[in-house]
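Undergrad: my questions concern the predicted model and sequence given below.
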Amino acid sequence: MENDADSALWAPVEITPAAAGAEASARGLVEYLGSLPDLGSLLTREKALVFRGFGVEPAGLDEVMDLLLPHRLAYVHGNSPRTKVGANVYTSTEYPAEYAISMHNEMSYAHQWPARLLFFCETAPLSGGATPVIDGTRWLSCLDPEVRAAFRDGVRYTQNLHGGLGLGKSWQSTFETEDRAHVEAFLGESGATWQWSPDGGLRVSQVRPAIVRHPVTGDEVWFNQADQWHPAALGDDTAAALAAIMPAEELPQSVSFADGSPIPDAYAIQVRDRGLANAVDVDWHAGDLLLIDNVLVGHGRRPFTGPRRVLVAMSD
């Protein structure tokens, strides 16, 4: 296993008004971004960028986002609880503050995933609450060869989405529609299989890669959310409680290898723990922004106290 003593951790590049030669304001950031010859190449090279000290406020966010995210996407088929607060702008994951969220690439379980993610800190937490980020090549290399080999053929994600009342998310919330035909058209294009249940719920199954190559750099990276969909990675108490309520195939979300065989608990826990252990924390101050390449970089969340509010948007 690669560890901190073996090589220096990659970290996002921090851009401040002084470093950019710009005014410490949203307008200054807009002018700086407009002066860049190729933001895409910069992001691909550095993998993640932190814009700090520009004092961006919600009222000035749209103009900044228009430059950082040329084509904002809706969070359709997303499995995380969020609130939509603007034009394809959402709250970050609304899991309880006392829990860490393990590393992942946004919507890596879907047939199409965003190329870029942008986080904006509207309200900083009193303590904790960093967004850890990890270089996907490092995450892949820090796993045991046995684990990497086991995931080479991909994974199968299964969702049980209720029709308005039940555990987890509803299909209406997941697909941002009440129209079954619209959902079926979306799933038909995705290569997923699905089945409506008599109680109005929806079961979706889809095989996706676990390791991919970046389309520009060719870097091979760990790219899946198997540990987040695996009961073992939720912790012993939570996993035991869920097992007592229902079998794994009936959980709101579950995962197996692509051929349907079970993923060993130890594999899921290793992926979760080594991802978090090899991540670099981005601490938040109000007005900060973090832009990441969603294939090259995984992200998560540290526990926190206080009224943390971080918004997220994404683009292709």
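TA: Yes, it's here.
Undergrad: please count neighbours and contacts with C-alpha atoms only from this point.
TA: Noted.
Undergrad: is residue 19 in a helix, a strand, or coil?
TA: Following DSSP: H, G, I helix; E, B strand; the rest coil, the label given to residue 19 is helix.
Undergrad: which residues does the host helix or strand of residue 67 contact?
TA: Using DSSP states H and E, residue 67 falls within helix 61-68. Outside helix 61-68, the residues within contact range by Cα atoms under 8 Å, 6 or more residues apart in numbering are 26, 29-30, 33-34, 39, 118, 291.
Undergrad: try this one side by side with the last:
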Amino acid sequence: MATGRFFRQVNLPEQKHYDDGVIFPVVLTPNTSVDCNLTEEAKVCAFKEAIKAEKQWLESIVDKCGAILFRGFPIKSPYDFNDIVEAFGFPKMEYTGGRAPRTEVISHVYTSNENPPEERIAFHHELSYIQDPPSKLFFFCEQEPGKGGQTSIVLSHIIYDKMKVKHPEFIEDLEEHGVINVAIMKEEDDVSNVGGRSWKSAYMTTDKKVADERAAKQGAKLEWMQGNAVKSSIGPLPAFRFDEKSQRKTWFNNVSYAKIVPLNDSNVNDIDAYIELGNGSLVPDQAQKDSSKIMEDECVLISWKKGDVMLVNNFTVLHGREPLLKPPRRILVSLCK
């Protein structure tokens, strides 16, 4: 792979190399020819200008390989990170309808999932349960983890291909019926729960009517319950996406982690995500276990270094989080259309 004028490609032991020439993820560092005498501010400006100048090349990498990890650049603050995101020129998205507890740091820059950091977060495509999810994700390591806390990423088409071999009938059912995503949200945030964001935070309002309107724009229907809790339902949605650029199908659903038991009177107050096929059938337990196992086997663990920025194609790459074994850890995110 050719490198740009400003960027130099390097290798990491955890990278995966595939027969079709895909390197996952691609890792770029500053070119050694960049003037080392520049101030930190000037280096950030040079990074932004390099992105603008080589945006087409960088986007081609993300289209082919799924993710770029930028390492060794002088990105130190949320404001630096925001400048880098804006340099790419992708339209930004608000985190409307999302279920993870998060805080907006500056405009369209959010904390990562604020649930207990010692808990693992399962693989997922960001906001795969709405009709118009983000196409690009940016991650920024503001505070390097003491130990653990890696972000795990995996190429989604590999999950689809392997599951089609292992569970062909289930894949046919998913193709035909799609999936229905259901979530229970309470009135206030619960940071002890991976999906514990309240409906007030998710829809950025305290007005139920406004929440209904904003949910409807994402294809979701809200059913109000006792105690001001709400059941959000959306679907059927396609369980897979077809990526035009790679000509591959991707595993774009929450089968691997959502609850697959029926939602009934006994659990209707549980803050959690549920999934079923579009015809009302439940996901087979073994299919859920196998999809999770394949993801674990095929993933790459990104051990964060302070200042790292990672650009991820949300349509072709799933991501998750490993348990934090030793604080601190602060990863910020930005979502783009």
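TA: Arrived safely, thanks for sending. The shown structure was predicted, so the numbers you read here are calculated from the model rather than taken from an experiment.
Undergrad: narrow the contacts of helix 61-68 of structure 1 to those in strands?
TA: Judged by DSSP state E, the subset of the contacts of helix 61-68 of structure 1 located in strands is 118, 291.
Undergrad: where does the next helix or strand after the helix holding residue 67 of structure 1 end up in structure 2?
TA: The helix or strand immediately downstream of helix 61-68 of structure 1 is strand 84-86, counting by DSSP H and E. Mapped onto structure 2 using TM-score structural alignment, strand 84-86 of structure 1 spans residues 104-106.
Undergrad: mean shift of that stretch relative to structure 1?
TA: Superposing on structure 1 places stretch 104-106 of structure 2 at an average distance of 1.3 Å from its equivalents, by mean Cα distance after the TM-score superposition for structure 1.
Undergrad: contacting residues for the residue lying closest to residue 84 of structure 1 once chain neighbours are set aside?
TA: Once flanking residues are discounted, residue 84 of structure 1 sits nearest to residue 90: 4.4 Å by Cα to Cα, 6 or more residues apart in numbering. By Cα under 8 Å, 6+ apart, the residues touching residue 90 of structure 1 are 82-84, 311-313.
Undergrad: most neighbours, which of the residues you listed?
TA: Most neighbours among those, by other Cα atoms under 10 Å: residue 313, with 25 neighbours.
Undergrad: counterpart of that residue over in structure 2?
TA: Superposed on structure 2 with TM-score structural alignment, residue 313 of structure 1 falls opposite residue 334.
Undergrad: coming back round to it: so the residue nearest to residue 84 of structure 1 is in which element?
TA: With secondary structure defined by DSSP H and E, residue 90 of structure 1 is part of strand 89-91.
Undergrad: and that strand against structure 2, how far off on average?
TA: Strand 89-91 of structure 1 sits 0.9 Å off on average (mean Cα distance after the TM-score superposition for structure 1).
Undergrad: kindly name the residues of structure 2 that line up with the next helix or strand after that strand.
TA: With elements assigned by DSSP H and E, the helix or strand that comes after strand 89-91 of structure 1 is strand 101-104. Residues 121-124 of structure 2 are matched to strand 101-104 of structure 1 when aligned by TM-score structural alignment.
Undergrad: centre of the chain to the matching stretch, how far?
TA: Its chain's C-alpha centre and that of stretch 121-124 of structure 2 lie 8 Å apart, by Cα atoms, centre = their mean, to the nearest Å.
Undergrad: and it against structure 1, how far off on average?
TA: For stretch 121-124 of structure 2, the mean deviation from structure 1 after alignment is 1.4 Å (mean Cα distance after the TM-score superposition for structure 1).
Undergrad: which residues are in contact with that stretch?
TA: Identification of contacts with stretch 121-124 of structure 2 by Cα under 8 Å, 6+ apart yields 152-153, 194, 252-254, 256-257, 292, 295, 318-323.
Undergrad: in strands, which of those fall?
TA: Cross-referencing the contacts of stretch 121-124 of structure 2 against strands under DSSP E gives 152-153, 318-321.
Undergrad: which one of the residues you listed has the most neighbours?
TA: Among these, residue 318 has the most neighbours (other Cα under 10 Å), with 27 neighbours.
Undergrad: picking up where we left off before, so the match of residue 313 of structure 1 sits in a helix?
TA: No. Using three-state DSSP, the secondary structure at residue 334 of structure 2 is strand, not a helix.
Undergrad: where's it relative to residue 29 of structure 2, distance?
TA: To residue 29 of structure 2, residue 334 of structure 2 is 21 Å away according to Cα to Cα, to the nearest Å.
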